[in-house]
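In: the sequence and its predicted three-dimensional model are supplied below.
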Amino acid sequence: MFSDHYGEPDSPSRDTRLPSLLALRCFEAAARLENFTHAAAELHLTHGAISRAVRLLEEELGVALFERRSRRVFLTDAGRTLAQAVGDGLGVIRQAVGVLRASARKERRWVLSCEPTLLMRWLIPRWPAFQAQHPGIDVHLVAGGGPFSFNSGIDLAIRRDDFSWPEHYCAEPLFAEKTGPVCRPEKVDTWFNEHNELRKDAACLHTRTRPSAWADWAMTAKQPLPRGLTQTFEHFYFSLQAAVAGLGVAMAPWHLVRDDLDSGLLTAPLGFVEDGSRYCLLSPQPVQPGSPQADLLTWLRAQA
């Protein structure tokens, strides 16, 4: 035989029923900040939404949680009791969610963003070696240059330090940038003189993605700029491919043409000079020793 006392207003089941989780989150933020406007901003809600949630929570519990005085709010004794309990509970939830997310990150594929030309001409040709050495590390390579956010699905990034990134980004140096003019070996006598200098009428290949490359090199190497015909290409890899095709002399970073130099497709009669910039591996947190990220960092430095 079942008793019907569980349906009474003062029954145990009614007393232990939890309020809305959203209402509790609104209350916890308002209690912690003692300000409905600041709580609304933190939770991306309106001031009215926070106020309604707190009011409904007070009505459901039958107690006042805040004293409202001169457009300010102060916790009551009941409010402090609930704030402590809700804060502790949300803290436990956040800790558990953090553990689960960390575990998921270890198992999921990482996304490594790399500047397009460096990705195409340096990283991808060497990537099979990394996969062979570290078959358990799953990394998805994507092309991207300049500023970015780790909130956009990127886990790691390789960038040249020619722009400012947020101070909380962790940067591990990979290698210094070295640049120099390159051309087809059979074109050396056409565009370089017997003193191993660029002729004034040498055909120079430029790129819109690094328009000052020639001027920066000339200043660093203390060389005069040629005044011959020029061609400008939309991307760095187009100007490098134009050099391979024999269209002129391109200003090239060593890492982007090292394979072409080794194969004999290109030559660098004047060598390369460091331009003061460097490439870095960027991450949202410091790379921990012994972690897969540390293995990747060690490998990248070895390839440099």
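Out: Happy to help now that I have it.

In: from here on, just use CA atoms for contacts and neighbour counts.
Out: Noted.

In: max-length strand in this protein?
Out: Of all the segments of type strand in the chain, defined by DSSP state E, the longest one is strand 170-182.

In: who touches whichever helix or strand comes after that one?
Out: The C-terminal neighbour of strand 170-182 among helices and strands, as given by DSSP states H and E, is helix 188-191. The contact list for helix 188-191 (Cα atoms under 8 Å, 6 or more residues apart in numbering) reads 198, 199, 201, 202, 203, 249, 269.

In: do stretch 134-141 as well
Out: Stretch 134-141 is contacted by residues 108, 109, 110, 111, 112, 113, 114, 131, 292 when judged by Cα under 8 Å, 6+ apart.

In: can you name every helix or strand that the helix or strand hosting residue 83 contacts?
Out: Using DSSP H and E, residue 83 maps to helix 77-107. Contacting helix 77-107 under the criterion 3 or more Cα pairs under 8 Å, 6 or more residues apart in numbering; DSSP states H and E are the following elements: helix 21-33.

In: give the buried residues for the next helix or strand after the helix it packs on.
Out: Downstream of helix 21-33, the first helix or strand assigned by DSSP H and E is helix 36-43. By neighbour count with 16 or more other Cα atoms under 10 Å, helix 36-43 contains the buried residues 36, 37, 38, 39, 40.

In: let's bring in a second one:
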Amino acid sequence: MTRLPSLQTLQAFEASARLHSFTRAAEELSLTQGAVSQHVRTLEGRLGTQLFHREHLGVVPTEEALHLALQVRQGLGVLERAFRVEPEVVALSSTVQLRLSTLPSVARRWLMPRLPDFRRRHPDIEVLVEGSTGLARLDHRDGVDVALRYGPGNWPGLCCVKLAEEAIFPVASPEYLCGRSLGDEDLDTCTLLRHPTQPWELWLQAAGLFGGEPTVGPLFDDYDAYLEAAVDGQGLALARRALVRQELEDGRLVRVSESETRDVHAYYLAWRPGVAKTASIEALCLWLRAAFTQPGQQNLPTEPSD
């Protein structure tokens, strides 16, 4: 029989992963911070891997730690239910509601079609999606628990887990191209559609074209309208694979160039450390990361903020 870690070690690890803090875990378990830290080091030594990244605001569990914490939490829940004596205590399996904020385009084109899979896997977690172009505060003022954000991933005071990177490339309608095969050097003869959060300069430099950011051409603040303009033959749009996947498959848009580049920003799941719903948020985080690894689903559209 495999010799298991001590119960106190598992409790210290689970609390640290949930609270993102050795100090808060120590307070919850009535231990010293040093004792919690030692329990975690013992577990890391046993597994031969690092479980937390130490940061100035606390600790951030690694992806392996998130997986392990979910399993440990389930095991501790079984023990808790076996020894529970207060019938009025709410069972651990009761439904948890997560209010998630993200961009309307992400919600509509990527997240909502995939949420049924999450519900099948986690029937005890209900995700309520709010589409918004503004940054959610992630506190009691807006009631949002977690945000699917695009950006640098260094928002102060938040736990941020990187979900996916994105590649960008130009697209146009077949009608706009009129059968032409454009080389990268021909783009200066085309109308470049513009979106404030989708600058052309990054892709132009990666393609070896050193012109600056275009200052003329139709400017759109709505990402859907931006892509629809490309479908209507108004010019070239700089697109992301997942956002235009359907349009590329049905032929309404085609790639203008094989050149593509990785964007400097990425998608992150962000939440306040120590919230009561951390376990459910971590389950959502793991599912999102897995969803991004499926063929054709790795990449997402981007707009500012959530």
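Out: Structure received. On a predicted model such as this, the values are computed, not experimentally measured, just so you know.

In: so after superposing, what's the score?
Out: TM-score of the superposed chains, computed with TM-score structural alignment, normalised by the length of the first structure, equals 0.56; 200 aligned residues with a Cα RMSD of 3.5 Å.

In: one step back: between the buried residues of helix 36-43 of the first structure, which sits nearest residue 90 of the first structure?
Out: residue 39 (15.3 Å; Cα to Cα).

In: burial count for residue 48 of the first structure?
Out: 12 (other Cα atoms under 10 Å).

In: how about the one 4 residues further on?
Out: For residue 52 of the first structure, the count of nearby residues is 13 (other Cα under 10 Å).

In: what helix or strand does it sit in?
Out: Assigned by DSSP H and E, residue 52 of the first structure falls within helix 47-61.

In: and the angle from that helix to helix 77-107?
Out: Put simply, helix 47-61 of the first structure runs at 120 degrees to helix 77-107, going by axes from the mean of the first three to the mean of the last three Cα atoms, to 10 degrees.

In: what does helix 47-61 of the first structure correspond to over in the second structure?
Out: Counting by TM-score structural alignment, helix 47-61 of the first structure pairs with no residue of the second structure.

In: enumerate the positions of the one helix or strand residue 80 of the second structure maps to that are buried.
Out: Element membership for residue 80 of the second structure (DSSP H and E) is helix 63-83. Residues of helix 63-83 of the second structure classed as buried by neighbour count (16+ other Cα under 10 Å): 63, 65, 66, 68, 69, 70, 72, 73, 76.

In: where in the first structure does that helix align, residue-wise?
Out: Counting by TM-score structural alignment, helix 63-83 of the second structure has no counterpart in the first structure.

In: and that helix, what does it pack against?
Out: Using 3+ Cα pairs under 8 Å, 6+ apart: helix 63-83 of the second structure touches helix 7-19, helix 278-292.

In: just send these back as JSON lines, with mean neighbour count and distance to residue 144 of the second structure too.
Out: Shown next, in JSON lines, are these (neighbours: other Cα atoms under 10 Å; distance: least, Cα to Cα, whole Å):
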{"stretch": "helix 7-19", "mean neighbour count": "22", "distance to residue 144 of the second structure": "18"}
{"stretch": "helix 278-292", "mean neighbour count": "19", "distance to residue 144 of the second structure": "12"}
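
In: of the ones you listed, which is nearest residue 209 of the second structure?
Out: When those are compared by Cα to Cα, helix 278-292 sits nearest residue 209 of the second structure, at 30.6 Å.

In: pull the residues that contact that closest one.
Out: Contacting residues not belonging to helix 278-292 of the second structure are listed as 18-19, 63, 66-67, 70, 96, 98, 118, 125, 146, 161, 163-164, 269, 297-299 [Cα under 8 Å, 6+ apart].

In: from residue 250 of the second structure, how far off is the residue mapped onto residue 270 of the first structure from the second structure?
Out: Matched by TM-score structural alignment, residue 270 of the first structure corresponds to residue 257 in the second structure. Here the criterion is Cα to Cα, to the nearest Å. By it, residue 257 of the second structure lies 18 Å from residue 250 of the second structure.

In: okay, the two: which has more neighbours?
Out: Taking other Cα under 10 Å, residue 257 of the second structure and residue 250 do not tie; residue 257 has more neighbours (15 against 9).

In: surely the more buried one meets residue 185?
Out: No: taking contacts as Cα atoms under 8 Å, residue 257 of the second structure lies outside contact range of residue 185: 10.3 Å.

In: shouldn't residue 30 of the first structure be in contact with residue 41?
Out: No: using Cα under 8 Å, residue 30 of the first structure makes no contact with residue 41, being 10.5 Å away.

In: burial of the nearest residue to residue 182 of the second structure once chain neighbours are set aside, as a residue count?
Out: Nearest in space to residue 182 of the second structure, with sequence neighbours left out and distances taken as Cα to Cα, 6 or more residues apart in numbering, is residue 256 at 6.5 Å. By the measure other Cα under 10 Å, the count of residues near residue 256 of the second structure is 22.

In: same check on residue 47 of the second structure?
Out: What residue 47 of the second structure shows, counting by other Cα under 10 Å, is a neighbour count of 10.

In: just residue 145 of the first structure next, same as before
Out: By other Cα under 10 Å, neighbour count at residue 145 of the first structure equals 16.

In: what is the equivalent residue in the second structure for it?
Out: Applying TM-score structural alignment, one finds that residue 145 of the first structure aligns to residue 133 in the second structure.

In: related to what we said a few turns ago, so the residue nearest to residue 182 of the second structure is in contact with residue 171, correct?
Out: Yes: when contacts are counted by Cα under 8 Å, residue 256 of the second structure is listed as touching residue 171 (5.2 Å).

In: buried sites along the helix holding residue 52 of the first structure?
Out: 50, 51, 53, 54, 55, 57, 58.

In: in TSV, list those along with distance to residue 104 of the first structure.
Out: Below are the buried residues of helix 47-61 of the first structure laid out as TSV (distance: Cα to Cα, whole Å):
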residue	distance to residue 104 of the first structure
50	33
51	36
53	33
54	35
55	38
57	35
58	38
